[in-house]
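Undergrad: Mind looking at a prediction? Sequence and model below.
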Amino acid sequence: MDMSYFICFIFLFNFHSFIVRGSKFSAKEIEKNKLQTYIVRVEQPGVGVLGQSDNLDVGSWHKSFLPLHTASSDTQPRMVYSYKTVISGFAARLTEEEVQAMRTKKGFISAHPQRILRKQTTHTPRFLGLQQELGIWKESNFGKGVIIGVLDGGVLLDHPSFGDEGMPPPPEKWKGKCEFTACNNKIIGGRSFNIDGNMSKGKGVEPPNDEDGHGTHTASTAAGRFVNYADVLGNAKGMAAGMAPLAHLAIYKVCFGEDCAESNILAALDAAIEEGVDVLSLSLGEEGVPFFQDSIAIGGFAAMKNGIFVSCSAGNSGPSNTTLSNEAPWLLTVGASTIDRKIVATAKLGNGEEFDGESIFQPNDFPSKLLQLVYAGMNGKQESALCGEGTLKGIDVKGKVVLCERGGGIARIAKGQEVKNAGGAAMILMNQETDGFSVSADVHVLPATHVSYAAGLKIKAYLNSTAAPTATILFRGTVLGDLSSPSVASFSSRGPSLASPGILKPDIIGPGVNILAAWPFPLDNNINSKSTFNIMSGTSMSCPHLSGIAALLKSSHPTWSPAAIKSAMMTSTDLFNIGGKLIVDETLQPADVFATGAGHVNPSRADKPGLIYDIQPDDYIPYLCGLGYKDEEVGIIAHRSVKCSEKPSIPEGELNYPSFSIKLGPSQTYTRTVTNVGEANSAYEVKVWAPKGVDVIVKPSTLYFTELNQKATYSVTFTRVDSTYKTGEYTQGFIKWVSAKYSVRSPIAVMFE
């Protein structure tokens, strides 16, 4: 019998059986036959695989894993992306059964359904000490010649923050594409990655236009041009600028709505590396997973191997510990801090007490007279207290000031909308206990203020103290010079790292609360205005600050590796706020290293760090083997064949990282190697602030250098000297190398076994 006829007969028989028995199929069987996008990792093609050289068509190799026969009704291509650089593999639309069949093919490594990541959702240059006429801005020429790739939700191309007047053309190395109508010398590339989504909607390639503002905001924070007379509804007036105003931008749209599909992110990273970016900024994240399952970690490793600095948001799941995203040591993990600008809205009670909060919406015509005050949870229902949609029905709030509670997964602005819909005149939004004193300024839909948990408790006490409680809101506008800033935002995710506890994360904190940056839509119904700005908060905002600062350092020090740039940032940070006290968290208590990492970024000091801790790509292999990963798992990250047995593994703490995170029994010794980038003839003396309960000995105690780029190695021995600490308790300190000109600090976190 002709084989093709036989196969066809079998197929038709099975198809007929499927129709006849379809109603009897279980949900599990239906799920097995459902198409979904998988990330498939395979071995790299080589001699003997297809009988060709290593230069064979990678796309053909990837297609060889796809099923030969698919349903005739399936008109959409199965292949979504064929990756070249970030991983050896592809994204394809497959059924669970097809993936199971694929596992038997030679060269197959692994496959998983793609994950969906989420976005981690001006005055800051001055707050960070950036000045046009001196310092790192001038010395780096404002980031001139550096290309920052932003993976986000696209941009509004014709916003003034992205104008190219006076900008040089793209560097000769640039090989990027433009899917906008036309790019310019500021935005030199723009691409949209949504093949899977476009196929399902029957669409072709769409330009990377911003649909919700997040991408425009982050891109302009990293590298927006100087724009005079920026403000948001009349507040925060001044000149807006990104961290690297003369850097070029390459836009990679990977987020559509709230979803940032893993397949899109890998494709964009693949393109960015190929096209020649210098810095990558990803205000995206997911719950922590092992690095060999983490697309940003895998793609970031490929970028790092190609000399590209990768800056990522730490996540918005704080203040609980072990809530980080983007934990890999070759990524910069950025937490969020406040700045010294407040947009003040004061809740004034009938007893004369006043509590400062914040709101961007500051109406001039809101009466200062006292109005009746009510608590949204007066009916005893928690859902009413949270002011969710429809929860105020049956509660008389008309013409009154309504006290609502933060949380419940309900957006702050949405709570105000519910109050407004119910007829309320104004809203006081109080924090939950976990948010403490961290508040945000929002573009509320009615007169409102966001106050601390402590203030909320006092307002509740006042409500219970009188039969006729009253309140109003006084709008005081923009106030600068808050001495408690920077402080750690309550939402900023905290360490220790779950994926690699021996690496201290986050690495650093930077401005991420009430950040003014470009916005694609008018907030005041002025549809003719293109010079629109908005204020947002999140580690999505802190990440591009550090991306832009990395671009400045890359411009100022073009030969520095990504690890050197990270080291310069981390060892030069601030530990104190502008009032001269230790940086605090949402409780107003000193923040620990799992909230701050090395500390708050100081761009000017990062430009002249004195010493750096460098790491080469191959140095990560013994570290990854030391995590207990299998050869193939390390190979997924390294994008090459790895045999851990052939190269001794190292414990996490032995990686040449600019910080220490130690699980301490009786004693532990680690070594570090520093490179002199300060002055040729110099000496550095060590100063130790030992963690409580730990003795710290550094040998040698002085490092001598006679030339630039000279290396020196030292050892640090940590010994437990206090047995009263319980297993799992943490303590912290730091060591600092000090010369006549430079100070190089490394934080220490110790967990007792």
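TA: Perfect, I can see it now. Numbers count the residues shown, from 1 in each chain.
Undergrad: Going by C-alpha atoms from here, please, whenever you check contacts or count neighbours.
TA: Will do.
Undergrad: mind checking how far stretch 223-240 is from the chain centre?
TA: In terms of Cα atoms, centre = their mean, to the nearest Å, the centre of stretch 223-240 is found 24 Å from the chain centre.
Undergrad: Could you work out the end-to-end span of it for me?
TA: Distance between the two ends of stretch 223-240: 11 Å, counting by Cα to Cα, to the nearest Å.
Undergrad: And for stretch 721-733?
TA: 15 Å.
Undergrad: Go ahead and measure how far that stretch is from the middle of the chain.
TA: Taking the mean of its C-alpha atoms, stretch 721-733 sits 31 Å from the chain's own mean (Cα atoms, centre = their mean).
Undergrad: which residues are in contact with it?
TA: 592-593, 689-695, 747-753 (Cα atoms under 8 Å, 6 or more residues apart in numbering).
Undergrad: Equivalent analysis for stretch 269-278, please.
TA: So stretch 269-278 is contacted by 83-86, 146-149, 173-176, 250, 299-300, 303, 306-309, 551, 554 (Cα under 8 Å, 6+ apart).
Undergrad: Give me the buried subset of those residues.
TA: By neighbour count, with 16 or more other Cα atoms under 10 Å, the contacts of stretch 269-278 hold 83-86, 146-149, 175-176, 250, 299-300, 303, 306-309, 551, 554 as buried.
Undergrad: structure B:
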Amino acid sequence: MNGVLAVFPDETLQLHTTRSPEFIGLCVKTTPICQETSRLLKISKNGSESVIGILDTGIWPEHPSFQDQGLDPIPSHFKGHCQDGQDFNKSHCNRKLIGAKYFSGGYETMVKNLGGEILSARDYDGHGTHVASIAAGRSVSGAGFYGFAGVVSGGVAPESRISVYKVCWFNGCLLSDIVKAFDEAVKDGVNVISMSLGSLKLPFYMDLIAISAFRASEKGISVIASAGNEGPEKGSVSYLAPWITTVGAGTIDRDFPASVKLGNGKIIKGQSLTPQSEMPRKNRRLLFFGKITSHSHQIFRNSSSLKGSIVICYTGKGVSRSTVGMWLKSKGAVAMIISHEQFDPLGLIAEPHVLPTITIPISAIHSLKSYLSSSLNPTATIFSKGTALCVRPAPILASFSCRGPNQVEPTVLKPDLMAPGVNILGSWTPHVGPTNLVSDTRVIGFNIQTGTSMACPHVSGAVSLLKAAHPSWSPGTIKSALMTTARVAGNLAGKLISDESSGQNSGPLGIGSGFLQPEKALDPGLVYDLEHEDYTVFLCGLNYSPKQIRLVVGKWVDCGVGSREKDYLLTKLNYPAVVMVMGLNQEWVGVRRRVRNVGSSGCKYRARVVGLSGFDVEIRPKRLRFRRFGERLEYEVGVKRVKDERGNLRNFSVGWFKWEEEGGQHIVRSPVLVLEDDFVRGILHKL
């Protein structure tokens, strides 16, 4: 067929499901964690000239987070509009919500019976409204969830404009609808596309989202996506193309402390979003329900003695914890003590259950079992203690956040960044309760949610601010600025960001380049320009055929190299992070990079390496001198294996190298991983 490059089967994808702007440094006033107000917010005018395209479940347009009081006229480059539909018309849009469309063609073909679906951009799920408010919600006083996190709520880019593209419905998000929404967002003229959705892990020429993102990037649009919630397994990360910015999730310095007091006086600490007024007012009998892997039959089978009890349980993967709470309540339980097992082993996540609930670490289950076995009449009561700020350590890499290495091409680091994604306050739709359960009749304006879905819009908002502050910066330049200024240390002096799943220091396979710091990205010193020619050369290095490369880039490309040279092309991708894969008997490997000066003329930088034990590292040259603004210079990084004292060679090593400005303030940091080929294959073989 003329005009058709290829035909792909449709797929159904799923959603990846405040204090946080301040925690990433975007401060509107000085506070205990903010020594000065944000220059980025000021210079970018709160992102007013940028438009964020949100691909999700739609939006609740009447929410005060999306009011337009005091906003400038709609940016002239935006050409979109608001589409009429059920319970939604053009009058619902304003100078804040400037575009709203829905895409259901693929979904209608796949599902046939739409049931109660509302065919418009209106959000009857809550997820889309939540992520939109995180990225670009206006300030709303008195926000909070039943007294928790009660402050002024606002998004990362509070005056950026929002254009929503509803692609997700009750049974998921159809790939064909997502691709159509991409095309529309590009035509409309958005500056950022934000996707908190699932993804397929396919070669790039078979990955329609990667292809759509490439075409958007060509038009100067940054594409931001969530890494996924299937961690902590290695190789689980989604959105693997280098032209997409992939975001993992971590905590902020706020939690919702609660405690269980056992009948013997012992205290077990946890997290809760249940107000103290709703907790059991006296000691109640404790029952141990155990691990729930199939709640639908277990709860019915063991429910006769639940009435009036506090039930202890822990859940396996694929079990809806909200549904567990609902069933326990229906059987007369008065409260639930729950552990999320490997999804959240430290019990960091607080959830809005219909039943009074406290989340505890998996390790605390053993203490409870010991007490139950030693007491003839085990009892407990639960205390909820509200909201705590300035919590340490923070951030912590969430166990559920997906990890690298990259399944399609391990030399491209994924995820790229980590951002706030645990217990995040955001706007909500009044159509559904905070658990999304039909039986949950609570009506709220704000909800607290957890997932890489919540981390993604933090980065989308930051990108919108940077684009407004630096209109000439390309998506690759903005990505570089964010990655090289991200932090790898938490708020405990001298301590690196820790990994919830292991209790050890986190590494680039979990946090990417580090935790988001958009304020520092305003002035990064040096940037790694990622141009589309870089991506084309990279695709040649992947040994793709001319037809396969054309599917991605939209034109014929002559790679002009032999097979021996293609591995070399992979080392030339000008990525702000370095992953080197070595053969079993290979002693040395190297990469080449190119940096551009976006600081002052006449500046000098010196290279410094941290970590990478088991390898000798050489950077050539060791010093870079830039005579003018905008000048580009190249350098090479090479690593050589060295034997330890026992004569062994390492197959995995992690470190960082920095370009430190001499006599200046800029530090340009990149993570470096060295992986043995067999080590990578061993990880990916298990998937």
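TA: Yep, it's here. Note that this is a predicted model, so its numbers are computed, not measured.
Undergrad: Give me the subset of the contacts of stretch 721-733 of the first structure lying in strands.
TA: Members of the contacts of stretch 721-733 of the first structure lying in strands (criterion: DSSP state E): 689, 694-695, 747-752.
Undergrad: Just put those in a markdown table and tack on neighbour count.
TA: Converted to a markdown table, those look like this (neighbours: other Cα atoms under 10 Å):
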| residue | neighbour count |
| --- | --- |
| 689 | 14 |
| 694 | 22 |
| 695 | 16 |
| 747 | 23 |
| 748 | 22 |
| 749 | 25 |
| 750 | 23 |
| 751 | 20 |
| 752 | 20 |
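Undergrad: Looking at the residues you listed, which is nearest residue 319 of the first structure?
TA: For those, the closest approach to residue 319 of the first structure (Cα to Cα) belongs to residue 749, at 17.8 Å.
Undergrad: any idea whether the alignment partner in the second structure of residue 625 of the first structure is helix, strand or coil?
TA: In the second structure, the residue matched to residue 625 of the first structure (TM-score structural alignment) is residue 540. Each residue gets one of three states, and residue 540 of the second structure gets helix by DSSP: H, G, I helix; E, B strand; the rest coil.
Undergrad: Kindly tell me how buried residue 540 of the second structure is, as a neighbour count.
TA: Applying other Cα atoms under 10 Å, we find 24 residues neighbouring residue 540 of the second structure.
Undergrad: May I have the residues that are in contact with it?
TA: If you count contacts by Cα under 8 Å, 6+ apart, residue 540 of the second structure has them with 549, 559, 566, 569.
Undergrad: hang on, the earlier thing: and the contacts of stretch 269-278 of the first structure, which of them are in strands?
TA: Using DSSP E, these in strands are 147-149, 250, 309.
Undergrad: could I get these as a markdown table with distance to residue 728 of the first structure?
TA: Listed next are those as a markdown table, based on distance: Cα to Cα, whole Å:
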| residue | distance to residue 728 of the first structure |
| --- | --- |
| 147 | 43 |
| 148 | 40 |
| 149 | 40 |
| 250 | 44 |
| 309 | 34 |
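Undergrad: Can you tell me which of the residues you listed is closest to residue 139 of the first structure?
TA: residue 147 (17.3 Å).
Undergrad: got the contact list for the aligned partner of residue 482 of the second structure in the first structure?
TA: Using TM-score structural alignment, the partner of residue 482 of the second structure in the first structure is residue 569. By Cα under 8 Å, 6+ apart, the contact set of residue 569 of the first structure is 601-603, 606, 609.
Undergrad: rewinding a little: can you list the ones in strands among the contacts of stretch 721-733 of the first structure in TSV and add distance to residue 733 of the first structure?
TA: TSV is the format used below for those (distance: Cα to Cα, whole Å):
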residue	distance to residue 733 of the first structure
689	5
694	9
695	11
747	6
748	5
749	7
750	9
751	12
752	14
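Undergrad: ok, the match of residue 625 of the first structure to residue 367 of the second structure distance?
TA: Remark: distance between residue 540 of the second structure and residue 367 of the second structure (Cα to Cα) = 57 Å.
Undergrad: The longest helix along the second structure: average distance to aligned residues in the first structure?
TA: When the second structure is scanned for its longest helix (criterion: DSSP state H), the result is helix 452-469. In the superposition against the first structure, helix 452-469 of the second structure averages 0.4 Å from its aligned positions (mean Cα distance after the TM-score superposition for the first structure).
Undergrad: Please work out which residues of the first structure line up with that helix.
TA: The aligned range for helix 452-469 of the second structure is 539-556, by TM-score structural alignment.
Undergrad: and what of stretch 419-429 of the second structure?
TA: The alignment of stretch 419-429 of the second structure onto the first structure (TM-score structural alignment) covers residues 510-520.
Undergrad: For residue 280 of the second structure, grab the count of nearby residues.
TA: 18.
Undergrad: Can you give me the distance of it to residue 365 of the second structure?
TA: Here the distance between residue 280 of the second structure and residue 365 of the second structure works out to 20 Å (Cα to Cα).
Undergrad: And for residue 491 of the second structure?
TA: Counting by Cα to Cα - residue 491 of the second structure and residue 365 of the second structure are separated by 29 Å.
Undergrad: Look at those two and report which has more neighbours.
TA: Neighbour count, other Cα under 10 Å: between residue 491 of the second structure and residue 365, residue 365 has more, with 21 against 17.
Undergrad: thinking again about what came up before, closest one of the ones in strands among the contacts of stretch 721-733 of the first structure to residue 317 of the first structure?
TA: residue 749 (21.0 Å).
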